[in-house]
Every structure is written in structure tokens, then in C-alpha cells.
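# Whatever this is, show me its structure:
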Amino acid sequence: MNEPITLAARATSQEERLQFLVRASRELALLKRDELARKARDLLLRASGFSELSLWVLDPRSEVLYPWTLCNTPVLGRRPRLSVGQGVAGQACAEEIPAFYPTLSEAQYIPEEWGGRQRSMIQGVLTLPLRRAGEPLGVVVLTKLDSTRPPEEDLSFLRELSIQLAIAVGNSRIYAEATREKVQNHLLLELGTKISVSLDTGQLLEQILDLVFQVVRYDAAGIYLVDKKTQWINQQAIRGYDPNREDAVRLKVGRGLIGWVAKTGRSVIVPDVLRDERYVNARAQTRSEMVAPLRVGSEVIGAFNLESDEPDAYEPEDLELLMTFASQAAVAIERTRLHAEVLETRRLEEELSIGQRIQRTFLPERDPKVANFDIAGANYSSGLVGGDYYDYVRITEGHLGIVVADVSGKGIPAALIMAAFRASLIAEVRNNYAIRTVFSKVNKLLWESVEVERFVTAIYGVLDINARRFTYVNAGHNPGLLYRAATDSFESLDSTGPLLGTLENATFKEKQAEIGRGDILALYTDGITESMNDVQELFGDDRLKDVIRSRKERSAAEIVRGVRETVGAFSGGEPDDDLTLVAVKGV
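Next comes the predicted model:
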């Protein structure tokens, strides 16, 4: 375990403060939310003359601040909440500069921000915005027992300590997101397997309600179908309702939130059902509700409903999950309506949709902008759900992780294995600086969790932006190609270890390559070099080198696009396999 901080009082000398910062960095590293909130409270209060701390963390999707700690007390759930610009924490997040307030004005005072405490009891407030890599993460709010402004050197020390806390909060959120994503993908795989082997619709719908509860909490839930002839909405599986009030959950299309969704085909989140005129009271305890349509193609056949006893319980990401499970519920119901041939076609279409949705979640939205390099990447889908993957991992301000990988096989299993690979890679990158150690741990996880015939090939490296150096490990993947402008020649970044998931105790070696001005590094999957023309001739490494060389004066994005166009012209149409390429050009 990390060495505990032993300073009995505030750190006062420059040497003591430096030691405190080093120890704080160690103790805050790699903690989960609750542990991190408690440790941050203890450290900041111990290091200062302040008596109370609140830690507000920004949700990047909704631009809303949630407390991890409120007035020294850990907070469970997602309430209260502040919008950016609201209260002293919201104001600090918006202005992005520390501030000290001897007392609060009426305009600054939000009762929920202080656990209901009166404004007259609040004094000596310091706000410290938390940022990492230019992105806002949240705000620390400290209060004193008096209104005296602390010495500037004390404020400077607290700002340095808040930088360490920002790093820890960022790591904690990344780990939580990766873990949540891994659990979600596992549940989707489990559900897809259940649907593929069972025709018992009732049992499947009950299992869907069980699985949804693992990722989105509810107090009542129901899956409903529309009777096309009568336009009544009939329950298929429900939880949490009074069995003596079955009539309360039987509605006509267009009536109630469920009927509105069935009629319009639009999903909805209602933070307060008592304020929504569409709501029909089927449970006295319900305060918020979320409904997604059940679709078969373009036709709405029903609705999937979740209710909570807490107001404002659901977020947009919860609705995305519900819609995914709703599509699975629709598949389960449709299986009982269609003949075997049509049924199998629809199941494959839903499988493809889920696999593509999973695959899209782990491809980067944009290429990184960094000094000294022009970087571009792309994945061109063959129309099937493949196992290709590329990504960029921000490690530090001066270091960027780049990965290109490929899973054996296609379909949902390949997409989910790649999702597991991505989640474990990101988590281990945050825990280990040694690339070979990262790959050893990822390999062990895959060896324990994937089938014998499944494996992953990958090349992952860390680009030192200032030193222009790429340190990498190649686990049985296609050799990276490094074009040298000075000699008009290519070097090969060959394999430095076995395929991932094939050997329990596999080891990997690290290698380095310098990337000077005009040099071009190309990382790719075998869909490029193994593309065939009409006479069964492979595109091959030499043609790929020719494309890169002929476009050496162009941007990385133009090089990537040129490879796609050349491969397409060579193969005479859409490729049989996904094409993935990342180009890194020294500038």
C-alpha cells in the first residue's frame, strides 16, 4: 500500500510542501470514486486552514456538476446538481479561475450547494477549478471558520494540490467509463446469446428486465405491445406495479407516456412525472420515467418503460442503453411472429445493428492535433461487423498512445472481444507506463476470457511528441511501415511478441523508432494488404508502399484517403474485409 501522509499539521516550509505534494500524488493515484472523494477531503483539509470541502465533478455529456463530496460528506447518487455558471462551484467551472469570497452574496447562494445551510453561516469560501489537458473536470470548494483571506503562498500550494487531484479525478472517470462499457458489452453479448437459443418470449423478456436492472436502476418496469386491431397497449412483462391495479397499466395508443411513445415512435425522459400532462398515474411512488419504442424495421410494435421513485433519475446515456435493450426485446417478440426464414433474417439484422453500435463506440471521433506531427486515421467498413480497431490514448501532455488492432472473426463476438480489449488496454495504460507490461496484462485477460480459437493482433506505441520517438510493441500484427524521407526507403516495425490471447504467460519486447520531418509511419490491418483483384492477386505491401511514397508531400489525411481509393480501385468495388489505417507524418 502507499505510504500514508504523516504530517501532523499544515505543511509550512517549501520542502514540507513539496514532500506533501509528492505523497498526495501517490495516495490519490488510481483510486475509485468513493475512495478518491474521501482521500481528497482528508488531504486538502489537512494541508490548509480550511475546515470543510465539497468536490463537484462535471458530467461532460450534460454539462452538469454533481457532488462526490458535499460539505465533508460523501454523496451517493446524482443529486443535488448545479449547472455550469450556477452557484460558486458552477461559477468557478465557467470562469476557470480560482476565487476567494469572504462571504457570499444572495446571487451566489444556492441552498442545495451547501446542504441547506443558511447563507449567514457560510464564510471564507475558496473555489479551485479542476482541469486536465485543457478540459474542465470539476471544482473543489473549501470553506473556513472565518472570512480572512489566506496568505498567497497557502493559496498557491492549494492550487498545486488541486492539479494532482484533477489528474486523479480524470483517471477515476476513465477507469469507471471503461468498466461500465465492459459490463454493458458483456450484458449485450449475454442477451444476444439467450435470444439466439430460446423461443420462449416470456422468459426472455423477464431476463431482459433482469439485465437492464444491472446497468440502469428502476423501481418499476414494463415491456408492452400494441394490438394492431384494437390499438390497446398490452403488458408482456412488468415489475414493481400493484398486481391489483393491472387496469392502470393497460392503455390505448396515444394515452399516457407509454401510449405517446407507441404513437410517435419517439423516446422520452421525464424528470418529474407530476409536471407532465401526458403521465397516467399507475404507481403513487413514481417521480421520473423513461420510455423507448420497440421497433421492427420502421414499425413501432410497443414500448419499454422504466420508472423511478427518485425525481430526475435518468440521463441521456441511460436512454441509449434502454433503446439498445428495447431493440433486443423487439427481436425476442418478433421471433414468435415470423416464420423461421424471416425470423433468422431479422435476428441477423439486429445482430449487425448491435455489433456496429458497439464498434462505433470505440472508434475515435476525431484525429488528434499535436505539435511536430500530422496524424490521421480511418476505418472503412466492409458492411459486416468486423474486428478492426484503432484509437488514440492521451497519456500526458507530451505523450500520445496509438493503437491499431484486429480480432479474428466477425460479428458481435469479434466486436465485443475488441471492446473488452479496448477497455482493458485503456485501464492498463493508466496503471503502467511500460508498454510490455500493459500488453502482458491485456494478454492474460484475453487468454482467460476468450474462446480458444479467438485472438487479437495489435500494434500499440507511445509517441513522444517532443522527442519525435515512437516506442511500440507489435503482438503478431502486420508490420508497421516507416517511410524515411532522407533515403526514400522503408523500415518495418516487425512483431515483438505473440498474438494476444493465445499464450497465458506471453512476454513482449519494446522497440523504438525515430520519426523525423517528412517521415511517415503507417499502421494498418490486413484488410488493406490482403485485398484481392479479379484474378485473385493480393494488393500486398509493395503497392501500399508505392501509395505512401507517391503521396509523401501530402497531408496524413490525404495519404489515408489515397490508400482507400487505390485499394478500392484494385479490388473493383467494396472490400471483403474492413480497412483500417493510421498515418503519422513528421512535420
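# Only C-alpha atoms from now on, for both contacts and neighbour counts.
OK.
# ok, Phe373 - contacts?
Contact analysis of Phe373 by Cα atoms under 8 Å, 6 or more residues apart in numbering lists 465, 584-587.
# Let's see that with 6 Å instead.
Residues near Phe373 by Cα atoms under 6 Å, 6 or more residues apart in numbering: 585-587.
# Which of those residues has the largest number of neighbours?
Most neighbours among the contacts of Phe373, by other Cα atoms under 10 Å: Lys585, with 27 neighbours.
# now that residue, what's its secondary structure?
strand (DSSP: H, G, I helix; E, B strand; the rest coil).
# which one's the longest helix in the protein?
Counting by DSSP state H, the longest helix found in the chain is helix 152-197.
# Just list what it packs against, helices and strands only.
helix 411-431 (3 or more Cα pairs under 6 Å, 6 or more residues apart in numbering; DSSP states H and E).
# Neighbours of the residue nearest to Asp534 when sequence neighbours are not counted, how many?
Closest residue to Asp534 apart from its sequence neighbours, by Cα to Cα, 6 or more residues apart in numbering: Ser571 at 6.9 Å. Neighbours of Ser571 under the rule other Cα under 10 Å: 19.
# for Asp534, same thing?
Asp534, neighbours per other Cα under 10 Å, totals 9.
# next up, for comparison:
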Amino acid sequence: MDKTMKLDAANYKDLLKHYIETRDEQSLYGVEQVSKSFISNNILPEEIINLHIQALSDIYPNLSEEFQHSMDFLLEAMISYGLAHQEFQVLREEQMTMKSEISVAASMQDSLLHTTKPEIDGLDIGVISVPAHQMNGDYHHFIKGKDGSIGITIADVIGKGIPAALCMSMIKYSMESYPEESMYPKAILKNLNRVVERNVDASMFITMLHAQYLPTENTLQYASAGHEPGFFYNSETKVFEEITAKGLLLGVLPDTDYKQYERKLHKGDMVVLLTDGVTESKDGERFIEREEVLDVISQYAHLPAQEMVNRVYKHFERMQDFQLRDDFTLLILKKDV
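Here you go, the predicted structure:
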């Protein structure tokens, strides 16, 4: 026992004796100070119990044998507690380190995958992407061409966390390296599929829908790699239609061709692109129907696109008690002229 422990032991015994005799709360304050000393000197719980037993034995040398046994039992319990507590502290420190690393990775992801929502005449764009946890497995990106066209990508990684974020950053910079004349949706997906198949772990796949809006022709060209079907809203019929576009997930087979589709957009038409975190929202224990998503979108169809997606997200966030089950990404294009 070192000098500090000896001083604390003597002080502890005096405080204990004084409290037993007087029930004076000042003694409890003194114990608080001794406890701080124990913490600063890394005194283990079983050492404190042993100190208490020794103090009692000095004060009351004729303690009953039963009481002494009970204190021995408490000492053994505290030894087990001390070992468990040490393990817990180690795990907690590792967890804090991991949280810190994930926080840094999430910040890097925001920086690497940052995209600017473009301004384009005749098209109102709204987008929201909220991760269920710190890292976002969803991805969206805009590329504005010199001819005024706009490339629009929405994707979901099957496989989350830091590897997914790194995978998405690779995809983003691959897309931005392609020459503008090869930015057609089917060409983009074919090239990205080759990149993913060669460079991404076989356990990780990516669903993606890439579209290109041509303002001079009021046309949306698009292709899908197994991505969650979105919707077209026809302003004339006031009906939502599911986007029909089929294609294999990125990274499954090396030489995959993707079919390209085309759709004319007229004033008041909308394009709704999303990830399964939207369509697989839960109301209690029940997964919602896709029609319910459209009903909510319809409620806010009169609003600007960005306010629309914000309101839709808030609706489903409240419905799920503010605990997302999956990453939530919703992108809406409104043809306003």
C-alpha cells in the first residue's frame, strides 16, 4: 500500500467511525473527497471494499463471524465487478474511437460526394438525402453539360459503411472523367458496371438510375441498373405511372448492356426518383404501400420541388418516430414551363 493509500485509509476509518457515532452529513462530504482521491489514484472497487473491512475490524474488533463472512462475500463480488468494469471500459474506449473515426469518415463522405443542385430554365429540382446512420449508403449526383443538358444519378449501395462511401466516391469521379459526348445513360451505366465489377468487392453491388435531361427537346433519357422504380406524373391525366426501366445491378457481370428509354416532359409533369428507404418506410410494424408514397407526394404537389421533398421526408420521419430504418433519398423534377 503506497503512502497516498495509507493516508486515505486512515482518513476513511476516521470518517467511518465519526459517521457511525454521529450520523453527521459532514462525514459524507469527506467520503466524497476521499472517493475523488481513489479515482485519481485508480483504486479498484475491491480495494475500497477491503479498506472498509479493515476499517470496521479496527473500529469493532469483536464483529460477529457472520458479518465478517458477509463482507468477504461482498469483496469477492466486487472483484468480479471490477474485472467486468475494466472490460467494459476497454470496450467503451474502443467504441468511442470507432465513433470518432466514423464521424471523420462521414465528414469526408460529405466532402467527396458533395454535388450542387443545378439551376436550369423550365425545370424545378428538389432533392433530399438523409442517412439512417452516420454513413450514407445512398448517392445522388448532378452533372451539367456545356450544351445545357443535365445528368442526374441516384444510386443505392448494397453494403453500407465506409466501404460503401469509398465505392461511391470512386463512382463519382469515374463519371466526371467521362467525355461529355459519352454521357448517354446507357453508356454511363455500361462504363460504370465495368469499373465496379473490376474494383469493388464481390459482396457489394450497386443499384443506379442515370438520366439525362435535354432542355432544348424537353426530353428525359434514362437507364436503370436494377434501381428502385420511380414515377412519372402526367399533368394532363393527373396520374402517376411507374418508371419502366430494367437492367442488371452494377458489378454483377463484366459485359452488360443497358437499355435506354426516353420520355417527353410537358408543363406540369413530374419525375420522382427515390431509393428503397422511401418506399420501404414502416408505419409501426407494417411496410407502407407504394401508393401511400404517391398519396403523400400528391398532397404537396402544389409546392416548389425542394419544399415538396422536405415535406414528404418530414411526413415519413414522423411516421417512423424519427428513427429511419434505411437511408432516405428523394429527388423530384417538376417541368414548370
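# Mind checking the TM-score on these two?
TM-score of the superposed chains, computed with TM-score structural alignment, normalised by the length of the second structure, equals 0.70; 249 aligned residues with a Cα RMSD of 1.8 Å.
# Name the residues that touch stretch 25-40 of the first structure?
Residues contacting stretch 25-40 of the first structure (Cα under 6 Å, 6+ apart): 164, 168, 172.
# before we move on, the earlier item: quick one: the helix or strand that the longest helix of the first structure is followed by aligns where in the second structure?
Sequence order places helix 201-215 as the next helix or strand after helix 152-197 of the first structure, per DSSP states H and E. Following TM-score structural alignment, helix 201-215 of the first structure has no partner segment in the second structure.
# Just among the contacts of stretch 25-40 of the first structure, which is most surrounded?
When neighbours are taken as other Cα under 10 Å, the top entry among those is Ala168 (24 neighbours).
# Show me where the stretch 51-200 of the second structure has its helices.
All helices of the stretch 51-200 of the second structure, identified by DSSP state H, counting those that start in this stretch, fall at 65-112, 161-177, 185-199.
# Redo the ones you listed as TSV? Include distance to Ile20 of the second structure and mean neighbour count.
Below are those laid out as TSV (distance: least, Cα to Cα, whole Å; neighbours: other Cα atoms under 10 Å):
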stretch	distance to Ile20 of the second structure	mean neighbour count
helix 65-112	16	14
helix 161-177	57	18
helix 185-199	72	20
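# Format these as CSV; extra columns: distance to Asp255 of the second structure.
What follows is the helices of the stretch 51-200 of the second structure, written out as CSV (distance: least, Cα to Cα, whole Å):
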stretch, distance to Asp255 of the second structure
helix 65-112, 28
helix 161-177, 17
helix 185-199, 7
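# Grab the nearest non-local neighbour of the most centrally placed residue in the second structure.
In the second structure, the C-alpha nearest the mean C-alpha coordinate belongs to His133, at 1.5 Å (Cα atoms, centre = their mean). Computed as Cα to Cα, 6+ apart, the closest residue to His133 of the second structure that is not its neighbour in sequence is Asp327, at 7.7 Å.
# what lines up against the one you found once you look at the first structure?
Match for Asp327 of the second structure (TM-score structural alignment): Asp578.
# Give the burial count for Arg46 of the first structure, as a bare number.
17.
# quick one on the thing from earlier: between the helices of the stretch 51-200 of the second structure, which gets nearest to Gly277 of the second structure?
helix 161-177 (15.7 Å; Cα to Cα).
# Now do that closest one and helix 185-199, the angle between them.
130 degrees (axes from the mean of the first three to the mean of the last three Cα atoms, to 10 degrees).
# average gap between helix 161-177 of the second structure and the first structure?
On superposition with the first structure, the mean distance recorded for helix 161-177 of the second structure (mean Cα distance after the TM-score superposition for the first structure) is 1.1 Å.
# Tell me the residues of the first structure aligned with that helix.
Using TM-score structural alignment, helix 161-177 of the second structure pairs with 411-427 in the first structure.
# List of residues touching that stretch?
So stretch 411-427 of the first structure is contacted by 175, 178, 182, 355, 359, 385, 387, 407 (Cα under 6 Å, 6+ apart).
# In the second structure, what residue corresponds to the fifth one?
Spelled out, it's Gln359 of the first structure. Looks like Gln359 of the first structure aligns to Gln109 there (TM-score structural alignment).
# Distance-wise, check the nearest residue to its match once chain neighbours are set aside relative to Gly230 of the second structure.
Leaving aside its sequence neighbours, Gln109 of the second structure sits nearest to Ala165 (Cα to Cα, 6+ apart; 6.1 Å). The gap separating Ala165 of the second structure from Gly230 of the second structure is 23 Å, by Cα to Cα, to the nearest Å.
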